[in-house]
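S.K.: Need a 3D model of the following:
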Amino acid sequence: MTDSSAPQSEQRVLDNLLEGYRRFRSSGWSPNRERWARLSEGQQPEVMIVACSDSRVDPSQIFDVDPGEIFVVRNVAALVPPFETTPGHHGVSAALEFAVQVLKVKEIVVMGHGMCGGCKAALTQELHGTEPGQGGFIADWISMLDEARGPVAEQFGTSGRPAERQMEQAAVRVSLENLMTFPCVRQKVGNGDLKLRGAFFAISDGQLHLMDETSGEFAPAS
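M.R.: From the prediction side, this is the model:
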């Protein structure tokens, strides 16, 4: 006896995607053909946003922007690795280099968010020691937060929303610090050609928080 539920589920997922595509064609693409024609010739976004891959945190929705306005990189916990030239596939670094050197964006916003699974795993270290494919890739990636985890765990513990929120916001600060290890970023920031910002989106109330450059603390955007 075969289980027919899997194919039906797969078809439903595809149907939902195609339904969304049809809505986009009718209300997003067709009425804005001139804009899409211009975008077909190139892009000139002024802002790069580093955000989490979490399905609940879409920068285009949060900032209500049109196509072509923001250059977005999304990964687990919205992390930027430090500058390094070791062999490997440096996806975030490549995107950063393209945004800064080719697109010449004027601002980079690192946006963390509430209820971040990656930051929670960094805090609890629940994936520590797992094999690649079983959580090891994630564990290796979020190990970038190990140093920042110490003070958070010492003051707030390793469970509960207060501790998790502190870890989520600490991750933003880590990424901002790592951004400054890139020579191209450091030079442009020093020349006043590039601005770095930290942000935090609270899923529970839909409120965006911005980081104060001096204190490193977050407060609701006015």
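S.K.: all contacts plus neighbour counts: C-alpha atoms, from now on.
M.R.: Fine.
S.K.: does the spatially most central residue of the chain count as helix, strand or coil?
M.R.: Residue closest to the mean C-alpha point of the chain, counted by Cα atoms, centre = their mean, is residue 51 at 1.3 Å. With DSSP: H, G, I helix; E, B strand; the rest coil as the basis, the three-state label of residue 51 is strand.
S.K.: quick one, helices of this structure?
M.R.: Along the chain, counting by DSSP state H, helices occupy 5-23, 33-39, 59-62, 91-97, 117-124, 136-142, 146-156, 161-179, 183-191.
S.K.: Residue 106: which of these is closest?
M.R.: For the helices of the chain, the distance to residue 106 is smallest for helix 183-191, at 9.2 Å, taking Cα to Cα.
S.K.: Next, the second sequence, to be compared with the first:
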Amino acid sequence: MDAAKPLPAYLIQRYQGWKATTYSDNRAWYKRLASEGQRPRAMVISCCDSRVHVTSIFGADQGEFFIHRNIANLVPPYEPDGNQHGTSAAVEYAVTALKVAHLIVLGHSNCGGVQGCLDMCSGNAPHLEEQSSFVGRWMDILRPGYERVKAANKAEDQIRALEREAVIVSLENLMTFPFVADAVKDEQLTLHGLWTDIGEGGLEFFEPKSRSFQPV
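M.R.: Sure thing, here's the model as predicted:
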């Protein structure tokens, strides 16, 4: 594999700094994590966006969260069709093997994936409509949310509404997984929807009765 190259110098320096400080000061904890395995209490499904730093938001340490990141923090519906499903596999492992108590979907402001979905569904991004677009086909998951946003919001308000719909659609799709629905029914698992404002540092939670997001 000729395309793989050594790490750039700045990453090597940061690693060496971490090894000499954080790891060195907590060596016993890391060895315990390695030998005893992980027992996270929660799974977090968040966006790939580099500005969304889940562990920083909640002050989490290694071993606390089982984190899965993808474009626009989406969960597809349950489709055991033999194809490769990275997000579905992560959900299955978290719920059935790790037996997490909480499953959190975390959306965010200024999401590029959600903007792409809005552009695609409104006819302004024909390249995403092409069958060869991985991003476009992934954002098809959010089309039901777009239809709800389009009908209920002015154009200038649609992006923020669709960011929140990405959370709601994912929560709805999670409940199509039999093992998720069973765990929720048996009160072994709770689902949570969150949206964070990157610039303001705000956090909102989804309240299903009013189908709205409220400040934490």
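S.K.: rewinding a little: any chance of the helices of the first structure in TSV with mean neighbour count and distance to residue 111 of the first structure as columns?
M.R.: Shown next, in TSV, are these (neighbours: other Cα atoms under 10 Å; distance: least, Cα to Cα, whole Å):
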stretch	mean neighbour count	distance to residue 111 of the first structure
helix 5-23	11	26
helix 33-39	12	25
helix 59-62	14	9
helix 91-97	17	14
helix 117-124	22	13
helix 136-142	18	16
helix 146-156	15	17
helix 161-179	22	7
helix 183-191	14	18
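S.K.: Please tabulate these in CSV, including the columns distance to residue 219 of the first structure.
M.R.: Shown next, in CSV, are those (distance: least, Cα to Cα, whole Å):
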stretch, distance to residue 219 of the first structure
helix 5-23, 35
helix 33-39, 35
helix 59-62, 17
helix 91-97, 26
helix 117-124, 20
helix 136-142, 25
helix 146-156, 19
helix 161-179, 11
helix 183-191, 23
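S.K.: quick revisit: got the contact list for the aligned residue in the second structure for the residue nearest to the centre of the first structure?
M.R.: Mapped onto the second structure by TM-score structural alignment, residue 51 of the first structure lines up with residue 46. Residues near residue 46 of the second structure by Cα atoms under 8 Å, 6 or more residues apart in numbering: 52, 54, 67-70, 72-74, 105-107.
S.K.: Next: residue 19 of the first structure.
M.R.: With Cα under 8 Å, 6+ apart, residue 19 of the first structure has no contacts at all.
S.K.: That one pairs with which position in the second structure?
M.R.: Under the alignment (TM-score structural alignment), residue 19 of the first structure maps onto residue 13 of the second structure.
S.K.: With residue 34 of the first structure instead?
M.R.: Counting by TM-score structural alignment, residue 34 of the first structure corresponds to residue 28 in the second structure.
S.K.: of all the contacts of residue 46 of the second structure, which two lie farthest apart?
M.R.: 54 and 74 (15.6 Å).
S.K.: Grab the nearest non-local neighbour of the aligned residue in the first structure for residue 92 of the second structure.
M.R.: Under the alignment (TM-score structural alignment), residue 92 of the second structure pairs with residue 97 of the first structure. Setting aside the residues directly before and after it, residue 97 of the first structure is nearest to residue 184 in space (Cα to Cα, 6 or more residues apart in numbering), at 7.8 Å.
S.K.: got the contact list for that neighbour?
M.R.: Counting by Cα under 8 Å, 6+ apart, residue 184 of the first structure makes contact with 97, 100-101.
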